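*Asks:* Quick one: sequence plus predicted model below, questions after.
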Amino acid sequence: MTVGRVVVDKDSEMVATVQEVDGQWVELFRPTGLNWRTRWSRIRPATEREHRQLLAIGRLHRQQRRGLA
């Protein structure tokens, strides 16, 4: 598992980016600021659709912070 890879946490069913790998633990990050840790065995690579979903979440979050959404 590499830092920066887009993955899906199978437990929460959320798309996120790998921020850090520490042994069997992986720290995940979403553009909304949510960070959490899970075991690497509980994540899978994101599909292209899920990757686009993560990008859209980031755009929406930035718009909301600027008061445009």
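*Replies:* Cool, got the structure.

*Asks:* CA atoms for contacts and neighbours, from now on please.
*Replies:* Will do.

*Asks:* which stretch of helix or strand covers the most centrally placed residue in the chain?
*Replies:* Nearest residue to the geometric centre of the chain (CA atoms, centre = their mean): residue 16, 0.7 Å. Residue 16 belongs to strand 14-22 when assigned by DSSP states H and E.

*Asks:* Which strands or helices does that strand pack on?
*Replies:* Helices and strands touching strand 14-22, by 3 or more CA pairs under 8 Å, 6 or more residues apart in numbering; DSSP states H and E, are strand 6-9, strand 25-29, helix 48-66.

*Asks:* then this one, side by side with the first:
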Amino acid sequence: MVVYDRVDGMVARLDSFVGEYVSLSRPTGLKWQSRRRSVRQATEYEQRQFRAIGKLHRQQLKELPPRS
């Protein structure tokens, strides 16, 4: 489920929750925890934003030169 974290001001995927905390992640690999009450379901616009972040990140990874 795609959610919006009001504390950090970011759209993220809800990975899991335990008690009052949720684990969130973004397509870029960023992971963090937030309080459950600061997270709400993402709007349609925010869901599109989340997909665009993932697409941009994948494109940037393709453009990186191979590691030696």
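*Replies:* Cool, got the structure. Everything numeric here is computed off the predicted structure, so don't read it as measured data.

*Asks:* quick one on the thing from earlier: most tightly surrounded among the helices and strands packed on strand 14-22 of the first structure?
*Replies:* Mean neighbour count (mean count of other CA atoms under 10 Å) peaks for strand 6-9 among these, with a mean of 22.

*Asks:* residues in the second structure aligned with that strand?
*Replies:* Matched against the second structure by TM-score structural alignment, strand 6-9 of the first structure falls on residues 2-5.

*Asks:* What lines up with residue 36 of the first structure in the second structure?
*Replies:* In the second structure, residue 36 of the first structure lands on residue 32 (TM-score structural alignment).

*Asks:* so how far is residue 42 of the second structure from the closest residue to that match other than its chain neighbours?
*Replies:* Closest residue to residue 32 of the second structure apart from its sequence neighbours, by CA to CA, 6 or more residues apart in numbering: residue 24 at 5.4 Å. Computed with CA to CA, to the nearest Å, the distance linking residue 24 of the second structure and residue 42 of the second structure is 13 Å.
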